[in-house]
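*Asks:* Have a look at this fold, sequence not included:
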């Protein structure tokens, strides 16, 4: 199996480490920036500098020509946040494979645990072919997990990151066959959210009538690792944010 790897965050490091440990080294690597994580990815890849592409250099014409010469079976995208152009999507013989923290077709796009809680949808992890339309490609494998009443978006995301690694490892034999499963998504199901959509639901209107359940779900859905994504209200010209911790007592 010949592949290029485009990754970001610790999950990308863990999955690339796993692939290399299993005997599958990348032919090329796309990193986001000069962060410590990108340095770690570079080091474990064992690749020469000319086979490592940073940021939008990954989309340059010279890079595209280089990748075409590598006779790649796959390009793996692991939490790689840049929009992939069509010219890159079509390079690998089998396809560009993406790992997404959601149970597609539900919650395409950004802030998947937040929207899963808000909309009470199915949640999990999905390995799928990447298409020009965001998170709309055929599904290879997926695993669903239950959303617990004590889950915040941050807690749920931490759980799904572990699930994504488990999913990729389970799917590896299928990928190695070079003929992985392909199940088209039902385009009539699910939803898609941009990165900015979360801002539309953050402000609390203090006079609005809601149920306790609706309020709790909103607060926990907006409790992430970033206080700037939290629910907030304005009182006497001052802004207050709300982040919650929910604990089950047995």
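*Replies:* Received, thanks. Here the structure is a predicted model, which means the values were calculated and not measured. Numbers count the residues shown, from 1 in each chain.
*Asks:* Please make it C-alpha for all contacts and neighbour counts, starting now.
*Replies:* Noted.
*Asks:* Which strand or helix spans the closest residue to residue 141 other than its chain neighbours?
*Replies:* Nearest non-adjacent residue to residue 141, counting by Cα to Cα, 6 or more residues apart in numbering: residue 127, 5.3 Å away. Under the criterion of DSSP states H and E, residue 127 resides in strand 123-129.
*Asks:* and the next element down the chain from that strand?
*Replies:* From strand 123-129, the next helix or strand downstream (DSSP H and E) is strand 139-145.
*Asks:* by contact count, what packs against that next one?
*Replies:* In terms of contacts (3 or more Cα pairs under 8 Å, 6 or more residues apart in numbering; DSSP states H and E), strand 139-145 is packed against strand 123-129, helix 153-176.
*Asks:* Below is an additional structure, to be compared with the one above:
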């Protein structure tokens, strides 16, 4: 069955693991579809997607339609005559004309335990929401947003020290393993399919600038989860002296040092309570949060303790 012609669709590093697994198992990937090159960095130079870069390394033809549902996009995929389409974080919804192309259907490696966290940012939002576990779902694709029948799932715990970056790594590996485990059964028709319960569905839309803003009125744990859910993609941000001040790392104080003095408890959320070798401690809605890695406007990220050395932060300093 490895002679089955597969078209792979994916964009970020998450998808590279699944593409690599297919190739290493000897499957015939006849083409790769990924998002167009986008400008990146301060110089705004066009950069290939991780999937494109990897596909070119492996000598695979790459398609980059601006809109897959446009006639030229559909025609380009049709010309590859796929028997199966495999997607992983591609970033566009497949039109019905593409879904109906392959005889074995279209399957997707999705980074959540469906029907929870349908959408484009399931990994980040599961961390931001304080979930203790997430996972990967292998599913058949349908016209709706991540609404297709499920083939299999694997759970992955979210540890306290995990960030979106570390979870992307864990789920990338889990998704690739799940894909190649089930692919033989998908191709011989023995995989089966389980409809999703739409009543249990939640959604994970792509993150906006508002999602990155830290509201110091929120509880410490909520702020901590938001910071790690935004690392290393965008980072959480607040303001310091009227300028953007990014927060890349933080920790919730332990029970022993979480108690606030009467004077500290009277200060408004966002107030800097302490700064020094242990980081920058900030008043929150229910206590405090210790910042461990920060990035002042126009500067590189650095340890909060290093920043505190020359920043002259006092209890008169208020973030946000």
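*Replies:* Alright, I've got the coordinates. Model, not experiment: these values are computed from the prediction.
*Asks:* Tell me the secondary structure of the alignment partner in the first structure of residue 26 of the second structure, please.
*Replies:* Applying TM-score structural alignment, one finds that residue 26 of the second structure aligns to residue 23 in the first structure. At residue 23 of the first structure the chain is in coil, as set by DSSP: H, G, I helix; E, B strand; the rest coil.
*Asks:* What distance do you get for residue 23 of the first structure to residue 2 of the first structure?
*Replies:* 11 Å (Cα to Cα, to the nearest Å).
*Asks:* Of those two, which one has the most company?
*Replies:* residue 2 (17 against 10; other Cα atoms under 10 Å).
*Asks:* how near is the equivalent of residue 159 of the first structure over in the second structure to residue 159 of the second structure?
*Replies:* Using TM-score structural alignment, the equivalent of residue 159 of the first structure in the second structure is residue 170. Residue 170 of the second structure is 11 Å from residue 159 of the second structure, where distance means Cα to Cα.
*Asks:* And residue 31 of the second structure, by the same measure?
*Replies:* Taking Cα to Cα, one finds residue 31 of the second structure at 37 Å from residue 159 of the second structure.
*Asks:* more neighbours, these two?
*Replies:* Higher neighbour count among residue 31 of the second structure and residue 159: residue 31, with 21 against 13, using other Cα under 10 Å.
*Asks:* A strand includes the more buried one, no?
*Replies:* Yes: checked against three-state DSSP, residue 31 of the second structure lies within a strand.
*Asks:* okay, now the spatially closest residue to residue 121 of the first structure that is not a sequence neighbour: neighbour count?
*Replies:* Of all residues not flanking residue 121 of the first structure in the chain, residue 106 sits nearest, at 6.9 Å (Cα to Cα, 6+ apart). Residue 106 of the first structure has 21 neighbours, counted by other Cα under 10 Å.
*Asks:* separation between residue 106 of the first structure and residue 129 of the first structure?
*Replies:* 16 Å.
*Asks:* check contacts around the match of residue 159 of the first structure.
*Replies:* Contact analysis of residue 170 of the second structure by Cα atoms under 8 Å, 6 or more residues apart in numbering lists residue 156.
*Asks:* May I ask you to confirm that residue 192 of the first structure is in contact with residue 108?
*Replies:* Yes: counting by Cα atoms under 8 Å, residue 108 is a contact partner of residue 192 of the first structure at 4.4 Å.
*Asks:* So for those two, which sits in the more crowded spot?
*Replies:* residue 108 (21 against 17).
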